[in-house]
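Student: No letters, just coordinates:
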C-alpha cells in the first residue's frame, strides 16, 4: 500500500492519560492557584467548584455526596472497598484486568470469605442476571482493558438490599450512568475529560452514606481511606476539604475540562461525541479484511476504550509469540510515524490494539488514522511473511 499523506492533527489515542480537550494549551492553567494553600478560602472555593461542576455535568442527584480523594481511580475504588464491604455477601464481577484486580484485593487483602466471583473472558461479560440483590456487588462499568461495557443498569434491582460499588473511570462523562442504581461510584480525571493524574472522585448514594455511618470495618483503616469520624460522615471531604494535598494545577485543568464539556452540550454532548467516534471505527471494521472488535457483541462494546484484534486468517498460522509480535509491530510502527501514540493492547489483554475514542478525541482524527492502520498492517504482514 502507498503510505497515507493525511495525518491526525492530534495523534493522542492513549487510554490513560487520555487526549486533552480540543484546543487545549497551557494557557488553560493560567488561573491555577499555585503557591497557595488548598485550605485557603480561594483554594476551597476551587475544589468546591470542581465538585459542583461535576454534579452538574454528570447529573448527579442533589442528595448524593461527591468527594475528591487521593490516588486516582485506584484510590477511590480502594476507599470504597475498604470502607463499605463486610456486612453482606459480595458478588465480584470481572471480565478484564482491573475488575480482576478488585477481586484479588477483596479476597487476598481484605480476606473476605463470603465472596462469589462472576467472571468472563476478554471480549465477553459476566452473567449480570446472576447477581444476587441481597449481596453487595463490585463491578467496572466499562472494562478499559477489554473494550467491554455493561449495556445498561437494568440488571440492578431497584429494591436491592446490597450496595453497588462501580468503578466507572472510563465510563463517566461518556456513558449514561443511572444514579438510582449506583451507590459507590468512582472515576479519575485523566480519562474521558483528559485531565491530569493523581486525583480520584467518589460519589456516594444515601444508602452508601448510611452504610458508612452504621458499620465499622474490623480492619485498621488507613487515614486516606477514612470518610467518617466518631460514627459521623466527614462532611468536609464532600465540600472540597480534601484528605491530602491536591495539585491546584490539576484542579484548574479539571475545571477547564468541565467548562469545555458545557460548550459541547454537557453530558449528552459528551456521550454523542464518544458514540460518534465509535461509529467511525465500526464503519471501518465492517469493511476491514484484517481487523475486528475484541467485543464482538455491539450491545456490550465500549465507546471509549475500543479494543481491536487481528482477524486475518494468516495470523492463525502463527504461534502465540508471532501473534503478539504482529500487534506490537503495528503499535510501534504507528508510534514511530507519529500518527498514533500508545495504542498497544493492555499488557494482560490478548494481543491487539486499543484506541481511545472518548469525547476529547475528534472524529476527524480517527478518520485520518484509519488508512494508517491499513498501511501499517500491510507493512507488518509483508515483513513477517518475508522473514518466515
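Tutor: Yep, that arrived. Source: prediction; values computed, not measured.
Student: drop to CA atoms for contacts and neighbour counts, all remaining ones
Tutor: OK.
Student: give me every residue that touches the nearest residue to residue 176 once chain neighbours are set aside.
Tutor: Distances taken as Cα to Cα, 6 or more residues apart in numbering place residue 271 nearest to residue 176, at 7.6 Å, with adjacent residues excluded. Residues in contact with residue 271 (Cα atoms under 8 Å, 6 or more residues apart in numbering) are 173, 174, 175, 176, 359.
Student: count of residues packed around the last one?
Tutor: Spelled out, it's residue 359. Other residues lying near residue 359 total 32 when counted by other Cα atoms under 10 Å.
Student: The fourth one too?
Tutor: By the criterion of other Cα under 10 Å, residue 176 has 16 neighbours.
Student: And the contacts of residue 271, which two are furthest apart?
Tutor: 176 and 359 (13.4 Å; Cα to Cα).
Student: re the thing from before, ok, the residue nearest to residue 176 to residue 222 distance?
Tutor: From residue 271 across to residue 222, the span is 36 Å (Cα to Cα, to the nearest Å).
Student: which SSE is the residue nearest to residue 176 in?
Tutor: Assigning secondary structure by DSSP states H and E places residue 271 in helix 266-287.
Student: Next, residue 51: secondary structure please.
Tutor: helix (DSSP: H, G, I helix; E, B strand; the rest coil).
Student: Identify each of the strands in the stretch 201-350 of the chain and give its residue range.
Tutor: With strands called from DSSP state E, counting those that start in this stretch, the stretch 201-350 of the chain shows them at 228-229, 232-233, 291-293, 305-310.
Student: Now distance to residue 159 and mean neighbour count too, for the ones you listed, in TSV please.
Tutor: TSV is the format used below for the strands of the stretch 201-350 of the chain (distance: least, Cα to Cα, whole Å; neighbours: other Cα atoms under 10 Å):
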stretch	distance to residue 159	mean neighbour count
strand 228-229	26	13
strand 232-233	24	14
strand 291-293	36	22
strand 305-310	32	26
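Student: Residue 119 is nearest to which of the ones you listed?
Tutor: strand 305-310 (18.9 Å).
Student: now the angle from the closest one to helix 266-287?
Tutor: In terms of direction (axes from the mean of the first three to the mean of the last three Cα atoms, to 10 degrees), strand 305-310 departs from helix 266-287 by 0 degrees.
Student: ok, and here's another one to check against it:
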C-alpha cells in the first residue's frame, strides 16, 4: 500500500490542545514582566489589575451594563458549580446533556443536589437534544458549546424571552469566539484558559439582574461552602464583582489574562476573535469535504463548533475494528503527530467517540491549521498501513 508523502510544511505552533489552549501569537514570558508578584491581591494596585480583567472582559464581550462579572476560583468548573449550588432549587430544572461536561452538570443536579424535579434532555455525541422540549417555566442548565463533542447551539431561539426560569450557561469554549445572546441568558461562565489562551484555575461568573434577584430571595436547602457563597447577611457580596476575589488568585495568571485581553482588543475585539475562529473551522471544513477518511462528529453543519473541532474517522478499515481497536487506532494517529511535533494533545476526549479534536480558538493561526491538515492524512495513512499489515499476517 502506497503511503502518503511526508508533508513539507509544518505548523509554526503545534499547540492544538483544547485546554489549556495555545497562547496568543507572538507570546513570550516578557509579556508578564508587569506582574505584581509577592503582593497581596487585596492591595490597591493588585486589586486594580483584577478589576481591569473584569472591565476589559465586559467590554470585549459586549456584556450588558446591568450585569455583574466576577473572578472566581476553580476555573469554569468552579463558576458553574457556584451557580448550580447557589441558584437552583427554587423551581424545576431542565439540563441539556450532549457531551461530557453537560453530562457532569446533569449528574451534579440530580445526584449531588438531589433535585427530584430535574429533567435531563439528552442527545448522543454529535447531536443536540430536542430543544422544543425546554420548558420556559423551568430553570435551564446548558453548555453553549460542547467542548468534547464539537457541537454548539446555533442560536437561542428556543429560549423564551418571557421565561420564568433562569438560564445558566457554561460558555467556557464559546466566550470570545461566539456571539452570546445576553438577553436570553442569566448566568454565563467561562475560564481564562480557552479562547484567549490564558492560564488555568481561574473562572469568570457573570450574573444578570434576574440571577441576582434569585440569589437575594432564594435560600438553598443545602449548606454552601464558603468558596460558593455570593451573599452575606442577605446582601450580595458586591466586592466579588469589583476585583475582591473569594480566594487568593495568581497575580502571574492575572497579568497573563490582561495580556490576552489586550491582544484581543488589538485584533478587533469580539468580531475579530470570532472571525479568526470561524476561519479555522472553514479551513477544516474545506479539508473534510475532500477527505475519504474523516468527517465531523457534529452531524449538522450549523451546529459545528469553531473552537473544539471534533472529527470522526469514517474509513472502512476503521469501522471494521471493535470499540477498543478504534480507540487504539485513533490514539495512535494522535501519538504519531505528537512524536513528529506536528500537533500536541489532539486525541478525542476520553469519554467521546474515538477520533481527533483540534482546537480552533482565536489564538490558533489559520496558517497552522492549514499546515496541520496534510499531516492528518499522512498520520492516518501510516496507521492504516500498520493495521493492514497486521490483518495480512
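Tutor: Thanks, I have it. Owing to the predicted nature of the structure, the values given are computational and were not obtained by experimental measurement.
Student: of all the strands of the stretch 201-350 of structure 1, which lies closest to residue 254 of structure 1?
Tutor: Evaluated over the strands of the stretch 201-350 of structure 1, closeness to residue 254 of structure 1 peaks at strand 305-310, with 20.5 Å, by Cα to Cα.
Student: Quick one: the residues in structure 2 that that closest one pairs up with.
Tutor: Strand 305-310 of structure 1 corresponds to residues 308-313 in structure 2, going by TM-score structural alignment.
Student: Find the centremost residue of structure 2, please.
Tutor: residue 173 (2.1 Å; Cα atoms, centre = their mean).
Student: isn't that one right next to residue 145, touching?
Tutor: Yes: taking Cα atoms under 8 Å as the definition, residue 173 of structure 2 is a contact partner of residue 145 at 6.1 Å.
Student: the longest helix in structure 1 is where?
Tutor: Across structure 1, the longest stretch assigned as helix under DSSP state H is helix 363-387.
Student: Can you tell me what sits against that one?
Tutor: Contact partners of helix 363-387 of structure 1, identified using Cα under 8 Å, 6+ apart, comprise 1-4, 6-11, 273, 276-277, 280-281, 284, 326, 329-330, 333-334, 339-340.
Student: Between the strands of the stretch 201-350 of structure 1, which one is closest to residue 192 of structure 1.
Tutor: The nearest among the strands of the stretch 201-350 of structure 1, by Cα to Cα, is strand 305-310 at 9.9 Å.
Student: Residues contacting that closest one, please?
Tutor: By Cα under 8 Å, 6+ apart, strand 305-310 of structure 1 touches 15, 143-147, 170, 278, 290-295, 327, 345, 350-358.
Student: mean deviation of that strand from structure 2?
Tutor: Its matched residues in structure 2 lie on average 0.4 Å from strand 305-310 of structure 1 after superposition (mean Cα distance after the TM-score superposition for structure 1).
Student: I'd like the distance from that strand to the chain centre, please.
Tutor: Computed by Cα atoms, centre = their mean, to the nearest Å, the chain-centroid distance of strand 305-310 of structure 1 equals 16 Å.
Student: cool, and stretch 14-32 of structure 1?
Tutor: Between the centre of stretch 14-32 of structure 1 and the centre of its host chain there is 17 Å, according to Cα atoms, centre = their mean.
Student: In structure 2, what range does that stretch match?
Tutor: Using TM-score structural alignment, stretch 14-32 of structure 1 pairs with 17-35 in structure 2.
Student: And stretch 91-106 of structure 1, by the same measure?
Tutor: Aligning stretch 91-106 of structure 1 against structure 2 (TM-score structural alignment) gives residues 94-109.
Student: How about the matching stretch, which residues are buried there?
Tutor: 94-103, 105-109 (16 or more other Cα atoms under 10 Å).
Student: now swap in stretch 311-323 of structure 1 and tell me
Tutor: Using 16+ other Cα under 10 Å as the test for burial, stretch 311-323 of structure 1 gives 311, 315, 323.
Student: nearest to residue 61 of structure 1, of these?
Tutor: Distance to residue 61 of structure 1, by Cα to Cα, is smallest for residue 311 among the buried residues of stretch 311-323 of structure 1, at 43.9 Å.
Student: if I pick the closest one, what's in contact with it?
Tutor: 289, 290, 291, 292.
Student: go with 10 Å
Tutor: 288, 289, 290, 291, 292, 293, 294, 352 (Cα atoms under 10 Å, 6 or more residues apart in numbering).
Student: Residue 109 of structure 2 and residue 73 of structure 2: what is the separation?
Tutor: With Cα to Cα as the criterion, residue 109 of structure 2 and residue 73 of structure 2 are 20 Å apart.
Student: Then residue 11 of structure 2?
Tutor: 34 Å.
Student: now swap in residue 287 of structure 2 and tell me
Tutor: For residue 287 of structure 2, the distance to residue 73 of structure 2 - Cα to Cα - is 39 Å.
Student: ok, those two, which is more surrounded?
Tutor: Using other Cα under 10 Å as the criterion, residue 287 of structure 2 and residue 73 rank with residue 73 on top: 22 against 15.
Student: What's the match for the more buried one in structure 1?
Tutor: In structure 1, the residue matched to residue 73 of structure 2 (TM-score structural alignment) is residue 70.
Student: Please apply the same query to residue 84 of structure 2.
Tutor: Aligned partner of residue 84 of structure 2 by TM-score structural alignment: residue 81.
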